[in-house]
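1. give me a model of this one.
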Amino acid sequence: MMRKLIVMLLIGGISLLGITPALAQEVYELKQYEKLTGKKIEFKEAPMLRVKVAAGELPPVEERLPEEPLVVKPIEAIGKYGGTWHRANLGVLSFQVYCEVEEHLFSYDEYCTKILPNIVKGWEISEDGKTVTFFLRKGMKWSDGAPFTADDFVFCWNDILLNKDLTPVVPAKLTIEGEPGTIKKIDDYAFSLSFAAPYSMVVEMFANAYPPMIFAPAHYLKQFHPKYTSMEKIEKMMKKEGFASWQDYFKTKNDTNGGNPERPVIGAWYPIDERGSAIQRFLRNPYYFKIDTEGNQLPYIDKIEESLMADAEAILLRALAGELDYQALRISSVANYPVCKQNEEKGDYRVIPQVPMGAGINLCTLYFNFFHKDPILRDLFRNKKFRIALSVAINREEISKLLFKGLANPSQVAPSEKTPWYVEEYAKQYTEYDPKTANKILDELGLVWDKNHQYRLRPDGKQLRFVISAFTPWPPENVEASELIKGYWEDIGIKVVVKPVDRQLWVTQVTAAEFEVASYAAAGGSYGQPAVS
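-> Down below sits the predicted model:
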């Protein structure tokens, strides 16, 4: 019997507890790989799909794959088809589901030094840096077999992202100088994005974790959009399904996090259960666009079953009992490591303390809103001296002892020691606990105390205060760490309110820049918003 696997991603830095992700894979275009190896790839498929082909329920694998599928070199060995991945999560679908049902335009290599093709097989940047042309995979399909083309990008950009009823604020990453880019279809498998000014990092942005979604299944979603379907017809569907506004109705139908099993996807698996089911199930996508180096259409695993549990303790108990195949989410913490290690043999699983390579993740990281609507807070958050004062006011060693058994490494938001980019100066600057220096800096910035010496005043005479929006699902110590940070900052005269925020609200607030200070994590550096530095 195959042993279960628990990954305990543990040691690193605070504000910032660094952990490391799985190794990246080498990828090739089909013609490129065949030329390099001198062998002709023959496509193969999973037995469960082969049965459907024989029954006439699916076209042959050669017709389901794009003309140029992406070839993925396995990290260890060619896998075996079949099986169900049993895992668990808290009582709602997690953002992790996005990783199963969707894909990025690009990806990075193991060391994040090279951008690799993914959905997009190639790209060109204009000489002035304002326009990027993307080339898609001819013959690529959605999970329902419909063509995946430039039309899906044009529809998403013009009719979702630029539709103020659906997207009141265009994601900042899709704008330059406050202006959103424009999209142009070149042909079915090529389109361009143009911006008002050079956007040198646009390709890197799309390769990063969770970039803005710029494609959607137009063939499915147009039936819910008033530009393509009469409101009379849409309202009939809304009434039947209990929706009051077409915006909410459309967004529910366009749920990119696995909440709508009818919505086609391009990821390795597609959902088959609606939100609210005790077990969320996912099946392999028969039209997935990747193969391994032997021509096997990916993924290897047939199904995923994610049990939605009441709390993290329930997930841990299932993991200890050997009922989960691979689990890090919600249980990967220093506090859980001893009990997981002690029960390894009994639960018939193995614990991996740390994947040896990767950029690392910094937990309990603080993000300041550089675009806050309050001009005073905005100027303070952008002031490096102010952030330095807040940083040296934090007792990271104490946080490590209280929350991480002293195993966390005090650090700034920086790559871990296990990467080629580690620079001790960057990792350690302003991490020494020094409230005296913090107070001195705040005094120099003119942030004087009130007459009773209880709190500091803003330049407009009001109390200096702000809210830390603490992401509640992960890391498990995040809210407690934020409360400790609150105490350190109040010692230097800054009033702080810690507000625990669930995933959906946190993402909404951060994406719309409607927060003051956010607490979450960072993948070896900034996670899309400015962080303590």
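2. C-alpha from now on. contacts and neighbour counts both.
-> Noted.
3. does the residue lying farthest from the centre of the chain belong to a helix, a strand or coil?
-> The outermost residue of the chain relative to its centre, with distances by C-alpha atoms, centre = their mean, is Lys451 at 45.9 Å. Three-state assignment for Lys451 (DSSP: H, G, I helix; E, B strand; the rest coil): coil.
4. and the gap between it and Ile468?
-> Spatial separation of Lys451 from Ile468 under the definition C-alpha to C-alpha, to the nearest Å is 26 Å.
5. Lys428 now?
-> On the measure of C-alpha to C-alpha, Lys428 and Ile468 end up 23 Å apart.
6. please identify which of these two sits among more neighbours.
-> Ile468 (24 against 17; other C-alpha atoms under 10 Å).
7. from the centroid of the chain, which residue is nearest?
-> Compute the mean C-alpha point of the chain, and by C-alpha atoms, centre = their mean the closest residue is Tyr210, 4.0 Å away.
8. could you find the closest non-adjacent residue to that one?
-> Excluding the flanking residues, the one nearest Tyr210 by C-alpha to C-alpha, 6 or more residues apart in numbering is His104, at 8.0 Å.
9. over to Leu320?
-> Leu320 sits nearest to Gly347 (C-alpha to C-alpha, 6+ apart), 5.6 Å away.
10. show me where the stretch 251-400 of the chain has strands.
-> Ranges of strands in the stretch 251-400 of the chain, per DSSP state E, counting those that start in this stretch, are 269-271, 279-284, 290-292, 303-308, 326-327, 349-352, 362-368.
11. want to put them side by side, so please do this one too:
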Amino acid sequence: MTSRRQHPTRRTALLLGAGALAAQGLPRGALAREPNPMDFIDSPFWAEKVAAGTLPVIALRLPEEPRVIEVSGPDRIPGRHGGTMRMLMGDQRDIRMMTLYGYTRLLVYDDNLELAPDILEAVDVKDGRIFTLKLRQGHRWSDGSPFTTEDFRYWWEDFANNRRLSPGGPPQALLAGGEKPDFEVLSETEVRYSWSKPNPIFLPSLAGAQPTYIYMPSGYLKQFHERYADKVTLYARVKATRVKDWGSLHERFSRMYRPENPDLPTLDPWRNLTPLPAEQFTFQRNPYFHRVDQAGRQLPYVDEVTMTIGTNSLIPAKTAAGESDLQARYLRFDNYTFLKDASKRMNFEVRLWKRAEGSWFALMPNLNAIDPVWRDLNRDVRYRRALSVAINRKDINQVIFFGLAKESGNTALPESPLYDASNASMWMQADRALANRLLDEIGLSRRDADGVRLLPDGRRLEFTVETAGESTEETDILDLIKQDLHEVGIKIYPRSAQRDVFRRRILAGQTVMSAWAGMDNALVAAEMEPDALAPTSSMQFNWPRWGQFLESGGREGEEPELPEAQELVRLYQAWRSSVTHEERRAIWRTMLRINAEQLFTIGVVNGTLQPVVVSRNLRNVPEKGLYSFEPGAFFGRYMPDTFWFDDAQVKS
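-> Here you go, the predicted structure:
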């Protein structure tokens, strides 16, 4: 398939039948061979049920047009059904990892970071504001009930716009300039969302690791909704469940992202069989899953996944003892040597995947500090640049990461189509003389007897760098930075606090500077929302009050004052009203450049490595991968439904 650029006022059809999703200039991916219905291959797991007539044959369980996955490449070969894949988790809430790893979405990010249909068969976009979604005819939920546009209508009318279930109204992705869409059911397999202005965040929100769900299994959930359920029966259910009212009942049984309810139908590769509480959860293959490989074999290959819950600090040791077939969560880089040594005796390999944050560690000057002297200093770009060039990133990389990370600012990774090497290196050089000149230029040339610079009001240039204290590497990095900054007359005191206290102090302006990760997602593409590059959230530790202002529509926080921050807000809003891929790409590039020049966050290293433990019997797990929540849901973008055991008999 080829890409096709169109005038922004023309319609672009996004057709999976042609293997495409080309939203206003987006390139399209490759089309796999579609098998003849007679070629479909079922898992032996279901043989008895099919023979007994309690489960339909595979051809009747798949949509008329299943999604065909071409399982091929240097690390990927077609597999066979069977086996149980074991994982270890530290909390019962971690069952959401199965929703992440399964990465079943209306749309997904493909290998090229482009949007492609998954659950949907096709999308049609007009003018960046009218979206027609086409479902796969014959697609079914895991309980065999039809997946149709009624599930979208139910979500929109009976959930998103129901004051009891959604007191805040529809999610932000369904608002364009505060405007709700016109929602239409066109047929059993087509729905349309229309706005009067463009809504570029709509489609990406559907492909997120934690997606915007715009559908629900209506046939199942109506029994918990006051509009549909018998009142006497509904009241009895509320009483039996010991919840406040029908809304609480509906909420408890309808969670799709965290699959706590085994009875809730799903579209994911595996469905949870185990109610809470439990020490081990079993996820069984979805007999109606909509993907097949190029030979017509229904995915997933693996029949079951078990998730054993234990103490998270013991997970590295349990993994080393061979108790997991696929493990990355709760493993740290400093576990690598220990795990590698254990792999010599056990049936697993340890791989190192590249983490995808913009910066694994970054200093966050609080531009909204309540102390006016510190606030003005943090807002001076010369000061931020002096801090940056005072840091010897090469030493940090060598000492903490054995030289395996990349010394870089907080920006896009080389694997991103928006990567610019000059952004990554800007103000990143270790240059003590330059740092001293910049600090002198600001007016911080006076020093006390200890060599610590003095602020304009006579106080020492010393401050606390606050952290959430969640890793030893973080503490070690701060110790090295402390030495670097002392060389230019700045004294810092690292201090950790409980995460909630840490966040509250930053928002209140009590924190002068904090340490945190940079951009959560540095595998950015033009169609992704650039909200991390502008003040958009109170959870941004460099400008929390400015972010709160935009987040609340001006009701809380403070309006941004720095011209560069104001420009970032303007660019972000321009992206939110953009129509074409070219517009969005240009906006992203400008925002990345401003952030690199202004150092609103002072990045240190990125491209750090994540240990990934893989059973030697488990195939199709990439040797090298990118490990990130967004985009791709950690393992999700690599499609664990295509992982398989080459000897399933060794698994119980």
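12. dump the strands of the stretch 251-400 of the first structure into CSV; add distance to Ala408 of the first structure and mean neighbour count as well.
-> Formatted as CSV, the strands of the stretch 251-400 of the first structure follow (distance: least, C-alpha to C-alpha, whole Å; neighbours: other C-alpha atoms under 10 Å):
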stretch, distance to Ala408 of the first structure, mean neighbour count
strand 269-271, 35, 28
strand 279-284, 34, 22
strand 290-292, 38, 25
strand 303-308, 29, 20
strand 326-327, 21, 21
strand 349-352, 17, 20
strand 362-368, 10, 28
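13. distance to Pro375 of the first structure added to these, as TSV?
-> As requested, these are exported to TSV (distance: least, C-alpha to C-alpha, whole Å):
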stretch	distance to Pro375 of the first structure
strand 269-271	44
strand 279-284	45
strand 290-292	48
strand 303-308	43
strand 326-327	44
strand 349-352	47
strand 362-368	13
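14. and of those strands, who's closest to Leu316 of the first structure?
-> strand 326-327 (9.2 Å; C-alpha to C-alpha).
15. mean deviation, that closest one versus the second structure?
-> Once the two are superposed, strand 326-327 of the first structure sits an average of 1.5 Å from its aligned residues in the second structure (mean C-alpha distance after the TM-score superposition for the first structure).
16. which outside residues touch that strand?
-> Strand 326-327 of the first structure is contacted by residues 4-7, 85-88, 319 when judged by C-alpha atoms under 8 Å, 6 or more residues apart in numbering.
17. could I get those as JSON lines with secondary structure, distance to Lys52 of the first structure and neighbour count?
-> Formatted as JSON lines, these follow (DSSP: H, G, I helix; E, B strand; the rest coil; distance: C-alpha to C-alpha, whole Å; neighbours: other C-alpha atoms under 10 Å):
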{"residue": "Lys4", "secondary structure": "strand", "distance to Lys52 of the first structure": "30", "neighbour count": "20"}
{"residue": "Leu5", "secondary structure": "strand", "distance to Lys52 of the first structure": "31", "neighbour count": "20"}
{"residue": "Ile6", "secondary structure": "strand", "distance to Lys52 of the first structure": "34", "neighbour count": "25"}
{"residue": "Val7", "secondary structure": "strand", "distance to Lys52 of the first structure": "35", "neighbour count": "20"}
{"residue": "Trp85", "secondary structure": "strand", "distance to Lys52 of the first structure": "21", "neighbour count": "17"}
{"residue": "His86", "secondary structure": "strand", "distance to Lys52 of the first structure": "24", "neighbour count": "18"}
{"residue": "Arg87", "secondary structure": "strand", "distance to Lys52 of the first structure": "27", "neighbour count": "22"}
{"residue": "Ala88", "secondary structure": "strand", "distance to Lys52 of the first structure": "29", "neighbour count": "26"}
{"residue": "Ala319", "secondary structure": "helix", "distance to Lys52 of the first structure": "34", "neighbour count": "26"}
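18. near the residue nearest to Ile160 of the first structure when sequence neighbours are not counted, how many other residues are there?
-> Closest residue to Ile160 of the first structure apart from its sequence neighbours, by C-alpha to C-alpha, 6+ apart: Leu166 at 6.0 Å. If you count neighbours by other C-alpha under 10 Å, Leu166 of the first structure ends up with 16.
19. let me know whether Leu249 of the second structure touches Val243 as I believe.
-> Yes - counting by C-alpha atoms under 8 Å, Leu249 of the second structure touches Val243, with 6.3 Å between them.
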